[in-house]
Structures are given as structure tokens and as C-alpha cells.
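Peer 1: Would you be able to build a 3D model of this:
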Amino acid sequence: MIDRNMLLSASELAGMDDRLKDIFRHIVDSYLATGDPVGSRNISKALPHSLSPASVRNVMADLEQLGLIYAPHTSAGRLPTEMGLRFFVDAMMEFGDLSNDERHRIERQMTPGHQQSAGFEGLLTKASQMLSGLSSGAGLVMASKQDRLLKHIEFVRLEATKALVVLVDEEDKVENRLIDLPAGLPASALTEASNFLNAHISGKSLDAARQDIEAHRHIVQQELDELTAKLVDAGLATWTGATLDQPQSLIVRGRSNLLEDVTAKEDLDRIRHLFDDLESKRDLIQLLELAQDGDGVRIYIGSENQLFSLSGSSVIVSPYRNSEQKIVGVLGVIGPTRLNYARIVPMVDYTAKVLSSMISEP
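Peer 2: Got it, this is the predicted structure:
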């Protein structure tokens, strides 16, 4: 895990001398391009000003003492540490904007084709595929269940104290939940609760439906008897509670990109950990929570990202919003820590804006 206290002291290096900056930048640029450590002799040859390998080694020792670079093994060149990458991204990297051609390419690829579903799932798939293709990493797009627009809900009694809640969304996807029934509930109450909810939830997300019912609690109490009102609460609580446990949709494309140029056993082990996390969707709802911490693109490098810390991966993510400007999901790119941050950050940012615009259209 990156030591935040050390990171704060590293941020004070903005005024470090040009030799340190040049050598540190060369080490990071070389790592981002090849993934390989670079030695003092190669750095000496590549610098725009004359500096002997011995002088370069002295500067590298200073950078190593600051915690910005390290030697992966004896007599090797140097690589940036995770703290060094964070410092470089925050203080030294220049993030350009996308060209008009790149923007148009993203817009074209996000447009559903004739053979592609134009629904919400289709848009998510297109976004994930597009991010994977442009980044050479794995594209990730996730949506919250609370963004699903509801079409129909029904209560089906299974036994005296158990019922099945059947929910259908506007894409005709069906999910079921088992709930306990209040003691003494008559059969007519199931129909009455279903009718009441269907009159109030159609075309709304789960979260919006719950908020609407809560805001009009007095109407519920006036129109329904006490036991039926409890059934309405139980049905909504079952569904809104379930949304906190796992995302509705997780679409990942381009996993094979992560295996390219991977030969070392430890690298394969890290990728295997990442794949296991993606398959199990372990703690992925945290991505939504992270995205809600602030607007714009967020970058998590290596162990900064608790979700995939064992895989040593970096994640670049940005939230996307619905027509009410509410965050309803997150998209981004997962890859090795040597991702091309300068190129991928504006790409993720613009893709999130395009997806927000498309799902906000009536």
C-alpha cells in the first residue's frame, strides 16, 4: 500500500532540479513503453545534455532514497515505484485532449449497429468493446441495479408465510426474490399490493420508486390496510436491498489484451488474481462508491486500488449519469501499472460523456 505521508512529501518535489526531473521522467517513460528497467548507461546516452553514467547513478540513488524508483533485483536497472508513478501522474504528466477524429471514432463505435441491441445492455457492451480496442487493456463497464426501469411487479404466494416477488424491467428481464409474509395476510392483499406498486413504479428505477413511495407514505396508508402496506414495504425493501450487494451488469471486454507480453510467472499469477476477481465480481460495487467521491476520471495505481490489489493492476474509471444527472454506473480500463495514462484518461472521460448523453436521450 502506498504510504500517503510519503506521497505528500513527494508532492513537494515539484521544484526539484532539472537533472532529477529528466532522469526520473526517462525511467518512467521507458517503463510505460516497455515495462523493462533501465540502467544508468542507457539513460546517459538518451539524455539531451551530457551526463556520465556515474553521475546518473548518483541521481538515481537520490530518487531511490525518495522512494520514487527501485531496483527489481541486484545489478538491474531501475523501475518507478507505485509512489513514483503516482507522483509522475499527478505532478509531471501532461494529459492532452482527444482530437476531433478520435472523438468521432468514439461516437461512431458507440452507435449501435443494425445487428446490435440498441438497449441499455447493448450500449454498455459497445462502450466496453470500444475502450478495450482503443486502450489495449480490458474495457470495463458497470451499471447499478437501481438504474433499471421497472415494468411490472407481482407477489405470488408459495405458502402461508412465504411469497415470491417477481420483478420485470423494461427490457423484459425477470428476477425473483423470496420474502416473508405478515401473519394473517389474506390472499387479496397480494393482488392489492401488486396493483398498487404497478400503478406507482412503472417506468421508474428501483431507487426512484422507493423514494416516491416514501414521499407519499400518507397515500399508501390511506389506500391500503396495514398488512398490505407492510407487504409493499417488504417487496421494495427486498429489491432495493439486493442492489447494494452486487452490480446489475458487469461487462468486461479485451481480457486477452492483459496476457500479451506476459511471460514471468509472477506476472501470470497477478493476472490470474485479476481474472478471479472479475469472475466473482468481488466487491465491484465499490467502484460505484469510488466514482461517487468526485466528478471526472479517477486513477488507481497498483495497491491504491483495493479491489484488484493482488493483481498489481491499475484502473482508470469515470462515472456516467442518467438524464437526472445521477451517477448510475462507471466505465473504464483495467491494465498493468504501465498503462498509457496520458492517452487513456481523456479517452475514458469522453466515453463517459458520450454514454451519459446516449442514455439520457428520450
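Peer 1: For the rest of this, base every contact and every neighbour count on C-alpha atoms.
Peer 2: Will do.
Peer 1: The closest residue to Gln246 other than its chain neighbours: neighbour count?
Peer 2: With CA to CA, 6 or more residues apart in numbering as the criterion, Gln246 has its nearest non-adjacent residue at 5.8 Å, and that residue is Ile285. Using other CA atoms under 10 Å, Ile285 has 22 other residues around it.
Peer 1: Ile285 against Thr243, yeah?
Peer 2: No: applying CA atoms under 8 Å as the test, Ile285 and Thr243 come out as separate, 9.2 Å apart.
Peer 1: what's the overlap in contacts for the two?
Peer 2: Common neighbours of Ile285 and Thr243 are not found (criterion: CA atoms under 8 Å, 6 or more residues apart in numbering).
Peer 1: can you give me the strands for the stretch 151-300 of the chain?
Peer 2: In the stretch 151-300 of the chain, strands defined by DSSP state E, counting those that start in this stretch lie at 162-169, 174-180, 249-253, 298-300, listed in chain order.
Peer 1: quick one more, to check against the first:
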Amino acid sequence: MRYDDISAALGAAQGAQDGLTRLNERSREIFKRIVETYLATGEPVGSRNLSRSLPITLSPASVRNVMSDLEALGLIYAPHTSAGRMPTQTGLRLFVDGLLEVGDVSPAERDQIQRQISGDGKHRAVEDFLTEAGAMLSGLSRCAGVVLVDKHTKALKQIEFVNLGGGRALVVLVGEDGEVENRIISVPADLPVSSLQEASNYINARIAGATIQDARKRIETEIEEKRVQLDELTAHVVTEGLATWSGEGDGGKSLIVCGRAHLLEDVRAMEDLERVRLLFEDLDAKEELIRLLGLAERAEGVRIFIGSENKLFSLSGSALIVSPFEDSEQRIVGVLGVIGPTRLNYGRIIPMVDYTARLLGRLVP
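Peer 2: Okay, here's the model as predicted:
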């Protein structure tokens, strides 16, 4: 499994990583314990508690000396005077990239994920099992689940054409989820109204429950093989109308966010509440989130964004773990993952996101 680094984070952390490689095993172990304690509790850890939990005998004074070295490297910091230490964003990135022990999805979790997404073999619209995938990841991780998918995977309900005159027609596309989109296409100036109605009737007789991608394939094949009785003008309207929902650009993406309430479960102080408030604002700014998730579509495997490594979460102290998923023809059509605080259980959530993405690749048509 490959986990892509963020180029900006690598530039910021390169000096610290070089320094970390020069530290001995004892320093690595102390650094690892500090990060693991933070991920488990969200609390700083002091030298006395560290000395008691280490597998080797080491005095609190010796532990403090090592902590000073780690702090000088920018890997840990003291959130308050006389407090213990917590990892910095740089330290957390280095831990995730080099020291994290990634587990595996348990057989019980694999069964749960597969059963919930596949719906026990029942036929469902693509949006239904994508929403279920986001909700399932949200429930297992206790974070918010996110899914970004090309709109051409949406199931269609109806298409209508309206003549606007001047060689233009309005295409009204209605999805099974009730979402309506309008697009304008070019048509011959002398196109009769009957051709628009015939085009609507022809398409609607064939698209119920199908994705725009499947509908286009099916109908274009029929037209090319001349298995339907459509005049040339009507056939032009049909193909142009289907091509309008191409899924190109940000406007061609559908965003699903599930389980926001989980982000409130571990709020311990006013600063935590403020972080969650900012994160909710980030989630409402869908255009920014779509752009960020779009970066992950060009990656291989799981991608991890931590804190200010990306514009979207620079103020909310949050992390994003996502992976692209493919359709049946091995084309990347979307991204799914989870958003939560930076102290996520990375070792558990990373393989969970990876497994779910690969499973979706067998379900998306």
C-alpha cells in the first residue's frame, strides 16, 4: 500500500527528518510514546510518566534531556508552562510517514463494510451505496465521512428539452435523488419542436435508474448500429443532450458529507469547540473541499492531509484521510475518506479507508 506525502509538508519537515535520523533508538522510542499518548488521550505527557512507561530504565531527568532535543528539532512542544509535551504538526507528519504501525482491517470490520455497502446484494442507485460508504466510515471512525464523485455516476430519472430559439435548447436533467440541473446546447436553427419531444421520449424510455455514463454508452451504440428509427436531427439532439452532464470541472462533482455530529463527541474545552465550529464552516464551503479532494484523485492509494498542510484546514486543527476509487473500467471517478481532529487513530483508519475504496471499485459501474 502506498501513502503519498504532501510536497509542501516534505519541504517544511525535511530538516527535522534529517535530525531525527541522527537520533538513537532511545530518542525515537520517547518521541513515539509522546505521539501515541497524544493520539490516545489528546493530552500532553510529562517526563515522569514517560519514564515509568518506557521499556527501558530511564530517569525523568534523562527523559527531559531527550525531550529538549526533540523540541529543538521542532517535533514536540509544551502547550502550557510546566506542562508535558505534545507533537507539533511536523512531528505528527513524521510519525505518520515513518514510525506509524499501520494495522489491518479486522475480519469483522471487513464483513461489516462489505455488507453495508453492497446492501446484501440488493440493486441500488450509485448514490445510495456511496452515501452508505460515507456513513459507514463515519460510524467506524467516529469522524465525518466524505465522498466526492463525478456526477456522471449519478442515476438519472428524466431528461427534457426546451426550445429557446436562435439555435439553442435547454436540457433539464433530473437525477433519482431529485437534483435538477439545467444546461444549454446548440441545435440547428430550423429544428422542429417535434424533434425535441421525440428526443426526450427516446432517452427517457432508456435511462431510468441508469447512470449518465451507462445511458450514453447504450444509446450511442444503438444510434451507431442504427437499431432505432431516429432522424438525423433528433439523433443529434439525443447525443448532445447526454453529453451535457460530462462531469468536467468542479461543477461536475457531487459531494456527500456524513456524520458531522461525531466531531462533537470529544470536545473537552472551549478551544476544541472553536476548532469544531471552524471545521463545520470548512465543510459548508463545499467549493474549497471539492478542490482539496480533487487533489487526491491524482494520487495513488491513501493520502493524508494534516492541519495547515492544506488551505482548507489551516485554522481548524483537523486531518483528512482519503483515497480515490475507480469504476469497473479502472477509471478514477471519486474520492472517499474521513475528516476529524489531528489526533486520529491513523493506524486503524488508513487501512479502513483503503479497503473501502478498493471495495467501491468493484461496485461502481
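Peer 1: Provide the TM-score value for the superposition.
Peer 2: With the length set by TM-score structural alignment, normalised by the length of structure 1, the two chains reach a TM-score of 0.81; 348 aligned residues with a CA RMSD of 3.6 Å.
Peer 1: Counterpart of the residue nearest to Gln246 of structure 1 over in structure 2?
Peer 2: Aligned by TM-score structural alignment, Ile285 of structure 1 pairs with Ile290 of structure 2.
Peer 1: For its match, give me its contacts.
Peer 2: 148, 250, 253, 255.
Peer 1: and if we set it to 10 Å?
Peer 2: 147-149, 249-251, 253-255, 283, 335 (CA atoms under 10 Å, 6 or more residues apart in numbering).
Peer 1: Would you mind putting those residues into JSON lines with neighbour count and distance to Lys122 of structure 2 alongside?
Peer 2: Below are these laid out as JSON lines (neighbours: other CA atoms under 10 Å; distance: CA to CA, whole Å):
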{"residue": "Val147", "neighbour count": "26", "distance to Lys122 of structure 2": "21"}
{"residue": "Leu148", "neighbour count": "24", "distance to Lys122 of structure 2": "23"}
{"residue": "Val149", "neighbour count": "27", "distance to Lys122 of structure 2": "21"}
{"residue": "Gly249", "neighbour count": "11", "distance to Lys122 of structure 2": "32"}
{"residue": "Asp250", "neighbour count": "14", "distance to Lys122 of structure 2": "31"}
{"residue": "Gly251", "neighbour count": "13", "distance to Lys122 of structure 2": "30"}
{"residue": "Lys253", "neighbour count": "23", "distance to Lys122 of structure 2": "26"}
{"residue": "Ser254", "neighbour count": "19", "distance to Lys122 of structure 2": "23"}
{"residue": "Leu255", "neighbour count": "19", "distance to Lys122 of structure 2": "24"}
{"residue": "Leu283", "neighbour count": "20", "distance to Lys122 of structure 2": "31"}
{"residue": "Val335", "neighbour count": "25", "distance to Lys122 of structure 2": "23"}
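Peer 1: export those residues to a markdown table and tack on distance to Gln114 of structure 2?
Peer 2: Putting the contacts of Ile290 of structure 2 into a markdown table (distance: CA to CA, whole Å) gives the following:
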| residue | distance to Gln114 of structure 2 |
| --- | --- |
| Val147 | 17 |
| Leu148 | 20 |
| Val149 | 19 |
| Gly249 | 31 |
| Asp250 | 30 |
| Gly251 | 30 |
| Lys253 | 25 |
| Ser254 | 23 |
| Leu255 | 22 |
| Leu283 | 27 |
| Val335 | 18 |
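Peer 1: Tell me which of the strands of the stretch 151-300 of structure 1 lies nearest to Asn195 of structure 1.
Peer 2: strand 162-169 (13.0 Å; CA to CA).
Peer 1: Point out the other helices and strands that that closest one packs with.
Peer 2: Counting contacts by 3 or more CA pairs under 10 Å, 6 or more residues apart in numbering; DSSP states H and E, strand 162-169 of structure 1 packs against strand 150-159, strand 174-180, helix 187-201, helix 226-242.
Peer 1: and the longest one, which residues are buried?
Peer 2: If you call a residue buried by 16 or more other CA atoms under 10 Å, then helix 226-242 of structure 1 has these buried ones: 227-236, 239-240.
Peer 1: Ok, stretch 159-172 of structure 1 next?
Peer 2: For stretch 159-172 of structure 1, the neighbour count (16+ other CA under 10 Å) marks 163-169 as buried.
Peer 1: now swap in stretch 17-30 of structure 1 and tell me
Peer 2: Here stretch 17-30 of structure 1 shows 20-21, 23-30 as buried, counting by 16+ other CA under 10 Å.
Peer 1: which position in structure 1 aligns with Thr131 of structure 2?
Peer 2: With TM-score structural alignment as the criterion, Thr131 of structure 2 matches Thr125.
Peer 1: so how far is Arg148 of structure 1 from Glu171 of structure 1?
Peer 2: According to CA to CA, to the nearest Å, Glu171 of structure 1 stands 9 Å off from Arg148 of structure 1.
Peer 1: which residues are common contacts for the two?
Peer 2: Taking CA under 10 Å, 6+ apart as the criterion, Glu171 of structure 1 and Arg148 both touch Phe120.
Peer 1: Run through the neighbouring helices and strands of the helix ranked longest in structure 1.
Peer 2: If you go by DSSP state H, structure 1 has its longest helix at helix 341-360. Counting contacts by 3+ CA pairs under 10 Å, 6+ apart, helix 341-360 of structure 1 packs against helix 100-110, helix 120-135, strand 298-300, strand 313-321, strand 327-336.
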